[in-house]
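Undergrad: Below is the structure, and that's it, no one-letter string:
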């Protein structure tokens, strides 16, 4: 009878070597759970969100059924017969702030304006960058109180919000254009670099608006006469 082949480490990363007892795979998000097919798909944030499908050992099926899509988990993995086998699972507690942000992102799309208003306010307090796009969209909410909370929260989010706000500086809607201008000005210094980057690709109309905002903030972009290129704004 041939000797059994010892399990070996799956080389997902460049570091580490073969280990008979496998290794721990940490995932922030379970993508799919398939107890019937004895498989599990998880997302690997360290690899730009790529996913990996693991076969699940029979002895781990009971633990597999406890996993839910969206859970974080630490998974003990070995390779046997050329297959990735999950031997055990440990559900990882989710960051309470991230969990709350998930709930608020859903509420920001709720049909009741009070829920949208509350969600817009809380997302600013949590400073979760995933909220930038939904909050920018909320600047055009039909309810003024929701728009105001989105306005305030985008200021709290600061620099990460600027790149999505810049295109709205040339909006045809006066109220939206004015709100965006004020938000960027109130963000202050963290907005300068994103504004400078926007100048490099902006058309003439948007470039004029960006230059005007920078001027009001006290920053004078230095323009080279020869190439008409724009350097990063500097305070004068």
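TA: Thanks, I have the structure now. Because the structure is predicted, anything quoted here is derived from the model rather than measured. Numbers count the residues shown, from 1 in each chain.
Undergrad: all contacts plus neighbour counts: C-alpha atoms, from now on.
TA: OK.
Undergrad: All the helices of the chain, in order from the start?
TA: Under the criterion DSSP state H, helices of the chain are mapped to 61-64, 96-107, 113-126, 132-138, 144-157, 162-165, 174-187, 192-201, 204-216.
Undergrad: List the buried residues of the fourth one.
TA: In terms of neighbour count (16 or more other CA atoms under 10 Å), helix 132-138 has its buried residues at 132, 134-136, 138.
Undergrad: With the fifth one instead?
TA: When burial is assessed from 16+ other CA under 10 Å, helix 144-157 yields the following buried residues: 145-157.
Undergrad: which one of those is nearest residue 27?
TA: Residue 27 lies nearest to residue 157 out of the buried residues of helix 144-157, by CA to CA, at 26.6 Å.
Undergrad: Look up how far residue 216 lies from the closest one.
TA: Using CA to CA, to the nearest Å, residue 157 is found at 21 Å from residue 216.
Undergrad: distance between stretch 162-179 and the chain's centre?
TA: 22 Å (CA atoms, centre = their mean, to the nearest Å).
Undergrad: what does it contact?
TA: Applying CA atoms under 8 Å, 6 or more residues apart in numbering, the contact partners of stretch 162-179 are 132-133, 136, 139-140, 151, 180-181, 184, 191, 194-195, 198, 205-206, 209-210.
Undergrad: Then stretch 128-142?
TA: Outside of stretch 128-142, the residues within contact range by CA under 8 Å, 6+ apart are 98, 101, 105, 108, 120, 123, 146-148, 150-151, 153-154, 157, 160-161, 164-165, 176.
Undergrad: If we use 7 Å, what do you get?
TA: Here stretch 128-142 makes contact (CA atoms under 7 Å, 6 or more residues apart in numbering) with 101, 105, 120, 123, 146-147, 150-151, 154, 160-161, 176.
Undergrad: start to end distance for that stretch?
TA: End-to-end for stretch 128-142, by CA to CA: 24 Å.
Undergrad: and if you look at stretch 134-146?
TA: 12 Å.
Undergrad: and the gap between residue 156 and residue 135?
TA: For residue 156 relative to residue 135 (CA to CA), the value is 11 Å.
Undergrad: next up, a second structure to put side by side with the first:
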């Protein structure tokens, strides 16, 4: 699959019970060239597309997906939030900074999930509460 390849058909197939695995495999095979279209798919109306896009991004493991996946932690569908969290764990260390910023927000609905993700990434409670320099 070339960089100019149109990923829209594969991304739409992420909503299909019959085609989602094949579509995800092709997107994973495309690697970094599929990251931007998949990050955009995290905002689609269909929650299955959002969840499967998050899963696929986690399998690709590209740090450029971190900000979109962090935003997906606030998704209205619990399955999408959980899948985005798993993807952030798969991506690893690049996820830590944005997650620490998110957990500092008073209105963060996903604080429990973010704490769990940070724990999976090896960030303990003490490290999360270290005051940041002004």
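TA: That came through fine. Not measured: the values here are computed from a predicted model.
Undergrad: Once they're superposed, what TM-score comes out?
TA: Remark: TM-score between the superposed chains equals 0.67 [TM-score structural alignment, normalised by the length of the second structure]; 106 aligned residues with a CA RMSD of 2.7 Å.
Undergrad: on that earlier part again, filter the contacts of stretch 162-179 of the first structure to the buried ones?
TA: Buried members of the contacts of stretch 162-179 of the first structure, counted by 16+ other CA under 10 Å: 132, 136, 139, 151, 180-181, 184, 191, 194-195, 198, 206, 209-210.
Undergrad: can you put the residues you listed in JSON lines and add distance to residue 27 of the first structure?
TA: Shown next, in JSON lines, are those (distance: CA to CA, whole Å):
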{"residue": "132", "distance to residue 27 of the first structure": "24"}
{"residue": "136", "distance to residue 27 of the first structure": "30"}
{"residue": "139", "distance to residue 27 of the first structure": "34"}
{"residue": "151", "distance to residue 27 of the first structure": "34"}
{"residue": "180", "distance to residue 27 of the first structure": "37"}
{"residue": "181", "distance to residue 27 of the first structure": "40"}
{"residue": "184", "distance to residue 27 of the first structure": "36"}
{"residue": "191", "distance to residue 27 of the first structure": "33"}
{"residue": "194", "distance to residue 27 of the first structure": "32"}
{"residue": "195", "distance to residue 27 of the first structure": "35"}
{"residue": "198", "distance to residue 27 of the first structure": "35"}
{"residue": "206", "distance to residue 27 of the first structure": "42"}
{"residue": "209", "distance to residue 27 of the first structure": "43"}
{"residue": "210", "distance to residue 27 of the first structure": "41"}
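Undergrad: residue nearest the centroid of the second structure?
TA: By CA atoms, centre = their mean, the second structure has its centre lying nearest to residue 69, at 2.9 Å.
Undergrad: What is the equivalent residue in the first structure for that one?
TA: For residue 69 of the second structure, the equivalent position in the first structure is taken to be residue 135, counting by TM-score structural alignment.
Undergrad: measure residue 39 of the second structure to residue 122 of the second structure for me?
TA: 25 Å.
Undergrad: try residue 96 of the second structure
TA: In terms of CA to CA, residue 96 of the second structure sits 9 Å off from residue 122 of the second structure.
Undergrad: Near residue 62 of the first structure, how many residues? Count them for me, please.
TA: Per other CA atoms under 10 Å, the neighbour tally for residue 62 of the first structure reads 12.
Undergrad: List the buried residues for stretch 110-121 of the first structure?
TA: 113, 115-121.
Undergrad: wait, I meant stretch 91-107 of the second structure
TA: Result for stretch 91-107 of the second structure [16+ other CA under 10 Å]: buried residues 91-92, 94-96, 99-100, 102-103.
Undergrad: Adding distance to residue 12 of the second structure, write those out as JSON lines.
TA: Formatted as JSON lines, these follow (distance: CA to CA, whole Å):
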{"residue": "91", "distance to residue 12 of the second structure": "24"}
{"residue": "92", "distance to residue 12 of the second structure": "27"}
{"residue": "94", "distance to residue 12 of the second structure": "28"}
{"residue": "95", "distance to residue 12 of the second structure": "27"}
{"residue": "96", "distance to residue 12 of the second structure": "30"}
{"residue": "99", "distance to residue 12 of the second structure": "29"}
{"residue": "100", "distance to residue 12 of the second structure": "32"}
{"residue": "102", "distance to residue 12 of the second structure": "30"}
{"residue": "103", "distance to residue 12 of the second structure": "32"}
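Undergrad: Can you tell me which of those is nearest residue 126 of the second structure?
TA: Closest to residue 126 of the second structure, out of all of those and judged by CA to CA, is residue 100, at 12.2 Å.
Undergrad: Just give me the match in the first structure for residue 120 of the second structure.
TA: Residue 120 of the second structure maps onto residue 186 in the first structure, by TM-score structural alignment.
Undergrad: Its match and residue 146 of the first structure, how far apart?
TA: Relative to residue 146 of the first structure, and taking CA to CA, residue 186 of the first structure is found at 19 Å.
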